[in-house]
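Novice: have a look at this fold, sequence not included:
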């Protein structure tokens, strides 16, 4: 609603917007898919832990993943097919070390080279890391097969517990 050719106040009490129910069926398309990372902290915390469907935020649960401390550490999942990706949800550790994902970004696209893909959402800030689930809303759905998370600044472990890729199956 906008006033046109007037400078009065715009004042109203309620607005209702009616839309038809969407036929979109969005699901987590990352569960069980092939995941890789720049390095493994240990054999007990491989990349595949982040797509096992277990959203436990405790390191001791055996469901988290971790790289070694390195510049530009990254994690990537190959969805095995092309999807329209709407949202990526990262489940962060909550038992300790929550800030290990600060300055990370999510990228989605068709290239195995994650730097060639489109960023989804903003870079993770320290204030977000206290949340168990961090949501990355893509500005518009991104067509892609690969979804990645990468530290874009600093030399640290990349360490988190689950990544869900909410997408439309084509």
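Specialist: Happy to help now that I have it. Everything quoted here is computed from the prediction, not taken from an experiment.

Novice: going forward, measure contacts and count neighbours with C-alpha atoms only.
Specialist: Fine.

Novice: name the element the spatially most central residue of the chain belongs to?
Specialist: Geometric centre of the chain, nearest residue: residue 88, 3.3 Å, by CA atoms, centre = their mean. Residue 88 belongs to strand 74-91 when assigned by DSSP states H and E.

Novice: in addition, the following structure is provided for comparison:
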């Protein structure tokens, strides 16, 4: 399996200075497993809106419309009181539509192993070699009984051309 990692920083753009990255998820169709709000609110480029889903192993998925070699995923969990709900989250990439919540056959980009502490800090996942796929999922993998809320999800590729 490809090496993956996760890190948290406040200035994603500065850390990628000079890289020809393109964001490919904004406005693309997004899907939830049942929902308390619209899935598209997580990739609408408005950090004041959010998507929320739960309680058991909630997931969010975006259809990028074509296969891309994905290198970076940038997530802003909902801020304020609810930020602790972002915990033990996996980001995976796959080639085919799934609606059963089992993304275990998809390639893992990264795992956020702890409980998010808030502070308007984005969570960044990266894959140095890239992971090719059309669909990207974000899912809590523990059995914590509460919803998860995503304010902003961005998917970055080098160059921006489909594979």
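Specialist: That came in fine, so what should we check first? In this text, all values refer to a predicted model and were calculated from it rather than measured experimentally.

Novice: related to what we said a few turns ago, counterpart of the residue nearest to the centre of structure 1 in structure 2?
Specialist: Aligning on TM-score structural alignment places residue 88 of structure 1 opposite residue 73 in structure 2.

Novice: what segments of structure 2 are strands?
Specialist: 5-9, 21-23, 30-32, 51-53, 59-77, 87-94, 107-115, 122-140, 148-158 (DSSP state E).

Novice: need the ones you listed in a markdown table (columns: distance to residue 41 of structure 2).
Specialist: Below are these laid out as a markdown table (distance: least, CA to CA, whole Å):
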| stretch | distance to residue 41 of structure 2 |
| --- | --- |
| strand 5-9 | 22 |
| strand 21-23 | 16 |
| strand 30-32 | 9 |
| strand 51-53 | 5 |
| strand 59-77 | 11 |
| strand 87-94 | 18 |
| strand 107-115 | 21 |
| strand 122-140 | 14 |
| strand 148-158 | 7 |
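
Novice: so which of those strands is nearest residue 38 of structure 2?
Specialist: strand 51-53 (5.9 Å; CA to CA).

Novice: in structure 1, point out the residues matching that closest one.
Specialist: Against structure 1, strand 51-53 of structure 2 falls on residues 65-67 (TM-score structural alignment).

Novice: how many neighbours does residue 58 of structure 2 have?
Specialist: 26 (other CA atoms under 10 Å).

Novice: so residue 24 of structure 1 touches residue 168, yeah?
Specialist: Yes: under the criterion of CA atoms under 8 Å, residue 24 of structure 1 makes contact with residue 168 at 6.9 Å.

Novice: give me the more crowded residue out of the two.
Specialist: Higher neighbour count among residue 24 of structure 1 and residue 168: residue 168, with 18 against 9, using other CA under 10 Å.

Novice: and the more buried one, what does it touch?
Specialist: 24-27, 83-86 (CA atoms under 8 Å, 6 or more residues apart in numbering).

Novice: ok, now which ones touch the aligned residue in structure 1 for residue 25 of structure 2?
Specialist: Counting by TM-score structural alignment, residue 25 of structure 2 corresponds to residue 30 in structure 1. Contacts here follow CA under 8 Å, 6+ apart; on that basis residue 30 of structure 1 touches 51, 77, 79, 163-165.

Novice: quick one: map residue 99 of structure 1 onto structure 2.
Specialist: Match for residue 99 of structure 1 (TM-score structural alignment): residue 84.

Novice: isn't that match up against residue 114?
Specialist: No: contact criterion CA under 8 Å: residue 84 of structure 2 and residue 114 do not qualify, at 9.5 Å.
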